[in-house]
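Enquirer: Build me a structure from this.
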Amino acid sequence: MAPVNRVYAAQLAGLPVFGPDGESIGKVRDLVVGLRLDQLPPRVLGLVVELATRRRVFVPMLRVTAIEPNAVTLGSGSVNMRRFHQRPNEVLVLGQLFDARAWLAETGTRVTVVDAAMEPTRTRDWVLARLAIREPRGRLGLARRRSPLRVVPWDEVAGLGLTDLTGQPQGAGQLLMLFDTMRAVDVAATLRDLPLKRRHEVADAMDDERLADVLEELPEEDQKELVGYLADERAADILEAMNPDDAADLLSELAPAEQNRLLELMHPDESEPVKRLLEYSADTAGGLMTPEPVVLTPDATVAEALAHIRNPDLTTALASMVFVCRPPSATPTGRYVGCVHFQRLLREPPAELVAAAADTDLPALRPSASLAEVTRYFAAYNLACAPVVDAEDHLVGAVTVDDVLDHLLPEGWRETGLHDVGTEPSEEDERA
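Expert: Here you go, the predicted model:
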């Protein structure tokens, strides 16, 4: 195979990383470069690799033995398994360089960086040798036409020093394009690693639905910081787009005055279920539940039930079960009849009524049930979703197994990830 002599950062993003024996290591999430005081191309120090445990680690370029269109391969040698932390002289190519505004050194023409290419040197180092740039729209009267992409050597572009990148507004178009291919939990992890200013720029550029999904995956402190940054009206819109139980969890961490202010700005139809959840302690079934499970009346058919659980917006856990209740079907519902697991639905004739297939013997959780009781319940009945019914026999919500796990894991698990079993950290990461 011919040696690779130019690799673009956007092509590297998300590529799987394999060890010397073909074992899966993780995925590339960014490139780390060390900026220089002169105009020479900066050295590529290494890759930020996200392990299967969500931990992000630094992998020096000297450990990379092959870069192919569909994978990156590492050679033998130790790698520091501590969580990656950016150093003062370092820049993240995807996180900070993409969408940076600069100018051509010779003409002074304003440009935006949309990609960057690294090339190997004779000493086995890699340098960020070229930049893909685009001039702003509207030059020479072409207000609506997109200007062509150009690839130029690094030293032809000025305004990309460390102080430039940390002080100027950037926009987030290219970064959001990369985020489109990533799950919300992966976007959240990337967002956490960005400098605060850059994180805010990305949040400003995201649409409300996407930001709501990402916000649900952030640790509590990062959620609070981001909500505090957003204007109250937009923060309320984001809360409306979140799952009610996640919105309630976030609001419960805020000061009462801020909590009440945001609830008042939310639409009443969206704030009402959140207010009901806030009445329960966070470590009870009522505090864990979502008020929006799949609820059907007894005269609904199996075909209708299957159509409801095909909704792509439902989580896997919520789609695993439908609940049969007397009208009204919005929580708190009429009298709770029973539940039907989706596997049972698959075995029944489409025209059969769901009431005939409902499990009426499965006990329901009470809103006051403790986390320990909820955990034992899930273990005993092997469920992914469970009904929560009040003393008047009304379905008030459903608890899903992912919310139970979220509360059982150690505090701060989103920040630290899970430690790699049998891996010793290396003190040297070759970033000097």
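Enquirer: When you work out contacts or count neighbours from here on, use the C-alpha atoms and nothing else.
Expert: Noted.
Enquirer: Show me where the stretch 201-350 of the chain has its helices.
Expert: Per DSSP state H, counting those that start in this stretch, the stretch 201-350 of the chain carries helices over the ranges 208-216, 220-229, 232-241, 244-252, 256-265, 268-278, 285-288, 302-309, 342-347.
Enquirer: so what secondary structure elements neighbour the shortest one?
Expert: So that's helix 285-288. helix 268-278, strand 395-400 (3 or more Cα pairs under 8 Å, 6 or more residues apart in numbering; DSSP states H and E).
Enquirer: Tell me the buried residues in it?
Expert: 285-288 (16 or more other Cα atoms under 10 Å).
Enquirer: And for the longest one?
Expert: Buried positions in helix 268-278, judged by neighbour count with 16+ other Cα under 10 Å: 270-271, 273-278.
Enquirer: Quick check: closest non-adjacent residue to residue 222.
Expert: Closest residue to residue 222 apart from its sequence neighbours, by Cα to Cα, 6 or more residues apart in numbering: residue 192 at 7.6 Å.
Enquirer: now the one you found: how far from residue 198?
Expert: Distance from residue 192 to residue 198, counting by Cα to Cα, to the nearest Å: 10 Å.
Enquirer: More neighbours: the two, which one.
Expert: Between residue 192 and residue 198, counted using other Cα atoms under 10 Å, the more crowded position is residue 198 (21 against 15).
Enquirer: tilt between the host helix or strand of the more buried one and helix 208-216?
Expert: Residue 198 belongs to helix 196-205 when assigned by DSSP states H and E. Calculated by axes from the mean of the first three to the mean of the last three Cα atoms, to 10 degrees, helix 196-205 forms an angle of 140 degrees with helix 208-216.
Enquirer: what does helix 196-205 contact?
Expert: Residues outside helix 196-205 that contact it (Cα atoms under 8 Å, 6 or more residues apart in numbering): 95-96, 166, 169-173, 175-176, 191-192, 211, 226, 229.
Enquirer: got the buried residues for it?
Expert: Those would be 198-200, 202-204, for helix 196-205 by 16+ other Cα under 10 Å.
Enquirer: can you check stretch 329-346 too?
Expert: For stretch 329-346, a neighbour-count test (16+ other Cα under 10 Å) marks 329-342, 345 as buried.
Enquirer: got it, and stretch 64-82?
Expert: Within stretch 64-82, the residues that qualify as buried are 64, 67, 72-74, 79-82, counting by 16+ other Cα under 10 Å.
Enquirer: Same list, those residues, but as TSV with distance to residue 125 please.
Expert: Formatted as TSV, the buried residues of stretch 64-82 follow (distance: Cα to Cα, whole Å):
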residue	distance to residue 125
64	11
67	14
72	16
73	16
74	15
79	18
80	19
81	22
82	23
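Enquirer: Mind picking the one among these that's closest to residue 110?
Expert: Using Cα to Cα, residue 67 is the member of the buried residues of stretch 64-82 that lies nearest residue 110, at 32.7 Å.
Enquirer: The structure of the following sequence is requested for comparison with the preceding one:
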Amino acid sequence: MSTATRVYVARIAGIPVFDPNGDQVGRTRDAVARERTGTLAPRIIGLVAEMPLRRRIFLPIGRITAIEADAVMLGTGTLNLRRFEKRPGELLVLEELLDRRVTVAASGTSATVVDVAMESDRLGDWSLTRVAVREYTGRLTRRGHLRQLEWSEVRGLSGHADQQGTAGMLALFQDMRPADLANALQDLDESRRFEVAAALDDERLADVLEELPEQDQIGILAALNPERAADVLEEMNPDDAADLLAELPAGEQEALLELMEPAEATPVRQLLAHPEGTAGSVMTSEPVIMAPDNTVAEALARIREPQLAPAVAAQVFVARPPMATPTGRYLGMVFFQRLLREPPSALLGGILDSDIDPLEPAAPLAEITQRMATYNLVAWPVVDAQDRLVGAVTVDDVLDHLLPRDWRDREHAGAADE
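Expert: Take a look at the predicted model:
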């Protein structure tokens, strides 16, 4: 092991794990402890690491040669890549202890767990030894006192938590990409998942919902009050919100649409009106749309906006006013590579690519994928019978509908890999 004999688990969450060759194999997500009888503190038996493709595996503590502030090092040997599953008598330190409401034994004061330390003895065995807690002072104007206590000095660390907050978990998740956070939420038990999801702000929760399997999306949405659920749906991309609402009974679907702002609900309603498996049902109704008299410089500024997905920002669709879908007459598209080659003052109307025949809203998925594969495009315009642009099908929309419906499900992924 490393020279460090005490490690606070929350501080190493998310740091990279390296094999003996110096290659990164994943990132730490938690520590696994085995509970012991009496007053003995749980013994650490390993770490949980997240590997590429969203797989969590178990790293036995004996395989770990060093735990530093910014890295975990592994010794030689073969890793067991089977998906980690907690066994009876085991404890996931961060998931189950962080934010837990406990009692300081000496004073009877209520406190919240903010971190837990694991420490090695002279034989190299690791145990949970100290607990960092924040005591409640009862004063609204002051934060509670932060204290470090021995494991035996804190009550309420064993068994099911009567109360567990979310502040510590949210801090751990703060810098995660939405897909990684969605992955982490799937690893929590259902009640904990709903608590953490509800504590996210509307925009963050919307981004995460778009990365979750349908059953988890529905469960989290149902756990929110209807007004909050409508606010979150407003923050989602219209096509993703439509996909989620399509899984709900008609009455619940309409109730949520009524609670949404009309301007946000309208494009979602339009998408829901198209038959499943058609261009109209999978398209995004908010591609980048500009007028023919806009300049190259204006177009480049538009596609640089950070909230745009790469597939959406890869081209600009040009149409007559109005610019919101359904637009005026669709004229053509300009790829971002062409924008880079033209003078900033050039007008979009003069550099259009109008040779690409748009899709009709009723075009089936097979036709869409064939066209994209033939012409190597990442987005395709969709127009109605009046030649108005109503949306664009992007490559990520197509992939979402070509893959099995449960491709985001961790259980499905784990079974497929084994």
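Enquirer: TM-score of the superposed pair?
Expert: The TM-score (TM-score structural alignment, normalised by the length of the second structure) is 0.95; 417 aligned residues with a Cα RMSD of 1.9 Å.
Enquirer: List the residues that contact whatever residue of the second structure lines up with the residue nearest to residue 222 of the first structure.
Expert: In the second structure, residue 192 of the first structure lines up with residue 186, judged by TM-score structural alignment. Contact partners of residue 186 of the second structure, counting by Cα under 8 Å, 6+ apart, are 193, 216, 410.
Enquirer: what about the first structure, which of the residues you listed hold up?
Expert: With both residues aligned by TM-score structural alignment, their matches' Cα atoms under 8 Å, the contacts of those that the first structure also has are 193, 216.
Enquirer: Leaving out the residues flanking it, which one is nearest to the residue most central in space within the second structure?
Expert: Nearest residue to the geometric centre of the second structure (Cα atoms, centre = their mean): residue 178, 2.5 Å. Leaving aside its sequence neighbours, residue 178 of the second structure sits nearest to residue 208 (Cα to Cα, 6+ apart; 4.9 Å).
Enquirer: what's the spacing between the one you found and residue 111 of the second structure?
Expert: According to Cα to Cα, residue 208 of the second structure and residue 111 of the second structure sit 30 Å apart.
Enquirer: Residue 405 of the second structure now?
Expert: Per Cα to Cα, residue 405 of the second structure is found 43 Å from residue 111 of the second structure.
Enquirer: And the two? Which one has more around it.
Expert: A direct count of neighbours by other Cα under 10 Å for residue 405 of the second structure and residue 111 places residue 111 higher, at 24 against 11.
Enquirer: distance from the one helix or strand residue 46 of the second structure maps to to the first structure after superposition?
Expert: Using DSSP H and E, residue 46 of the second structure falls within strand 43-51. Strand 43-51 of the second structure, aligned to the first structure and superposed, deviates on average by 1.5 Å (mean Cα distance after the TM-score superposition for the first structure).
Enquirer: Next secondary structure after that strand?
Expert: Counting by DSSP H and E, what follows strand 43-51 of the second structure is strand 55-60.
Enquirer: Identify the residues contacting that following strand?
Expert: Against strand 55-60 of the second structure from outside (Cα under 8 Å, 6+ apart): 45-51, 79-84, 410, 414.
Enquirer: Just the buried residues of that strand, please?
Expert: 55-60.
Enquirer: Need these in CSV (columns: distance to residue 131 of the second structure).
Expert: Shown next, in CSV, are the buried residues of strand 55-60 of the second structure (distance: Cα to Cα, whole Å):
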residue, distance to residue 131 of the second structure
55, 29
56, 26
57, 26
58, 24
59, 23
60, 23
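Enquirer: So of the residues you listed, which two are at opposite extremes in space?
Expert: Maximum distance among the buried residues of strand 55-60 of the second structure (Cα to Cα): 16.1 Å, for 55 and 60.
Enquirer: From residue 230 of the second structure, how far off is the corresponding residue of the second structure for residue 251 of the first structure?
Expert: Taking TM-score structural alignment, the alignment pairs residue 251 of the first structure with residue 245 from the second structure. Noted for residue 245 of the second structure: a distance of 11 Å to residue 230 of the second structure, by Cα to Cα.
Enquirer: Now restrict the contacts of helix 196-205 of the first structure to buried residues only.
Expert: 95-96, 166, 170-172, 175-176, 191, 211, 226.
Enquirer: Can you tell me which of the residues you listed is closest to residue 298 of the first structure?
Expert: Nearest to residue 298 of the first structure among those, counting by Cα to Cα, is residue 211 at 36.9 Å.
Enquirer: Now which residue in the second structure aligns to that closest one?
Expert: Superposed on the second structure with TM-score structural alignment, residue 211 of the first structure falls opposite residue 205.
Enquirer: contacting residues around its match?
Expert: Shown in contact with residue 205 of the second structure (Cα under 8 Å, 6+ apart): 197-198, 232.
Enquirer: how about a cut-off of 7 Å?
Expert: By Cα atoms under 7 Å, 6 or more residues apart in numbering, the contact set of residue 205 of the second structure is 197, 232.
Enquirer: three-state assignment of residue 421 of the first structure?
Expert: When classified by DSSP: H, G, I helix; E, B strand; the rest coil, residue 421 of the first structure comes out as coil.
Enquirer: number of nearby residues for it?
Expert: Using other Cα under 10 Å, residue 421 of the first structure has 6 neighbouring residues.
Enquirer: cool, residue 150 of the second structure as well?
Expert: Neighbour tally, residue 150 of the second structure, other Cα under 10 Å: 14.
Enquirer: The first structure: which residue goes with that one?
Expert: Match for residue 150 of the second structure (TM-score structural alignment): residue 153.
Enquirer: Kindly report the same for residue 263 of the second structure.
Expert: Using TM-score structural alignment, residue 263 of the second structure pairs with residue 269 in the first structure.
Enquirer: Surely residue 391 of the first structure forms part of a strand?
Expert: No: looking at residue 391 of the first structure with three-state DSSP, it is coil, so not inside a strand.
Enquirer: To which residue of the second structure is it aligned?
Expert: That one, residue 391 of the first structure, aligns with residue 385 by TM-score structural alignment.
Enquirer: Run a quick neighbour tally on its match.
Expert: Residues lying near residue 385 of the second structure (other Cα under 10 Å) number 8.
Enquirer: Need the nearest residue in space to it, chain neighbours excluded.
Expert: Excluding the flanking residues, the one nearest residue 385 of the second structure by Cα to Cα, 6+ apart is residue 360, at 7.9 Å.
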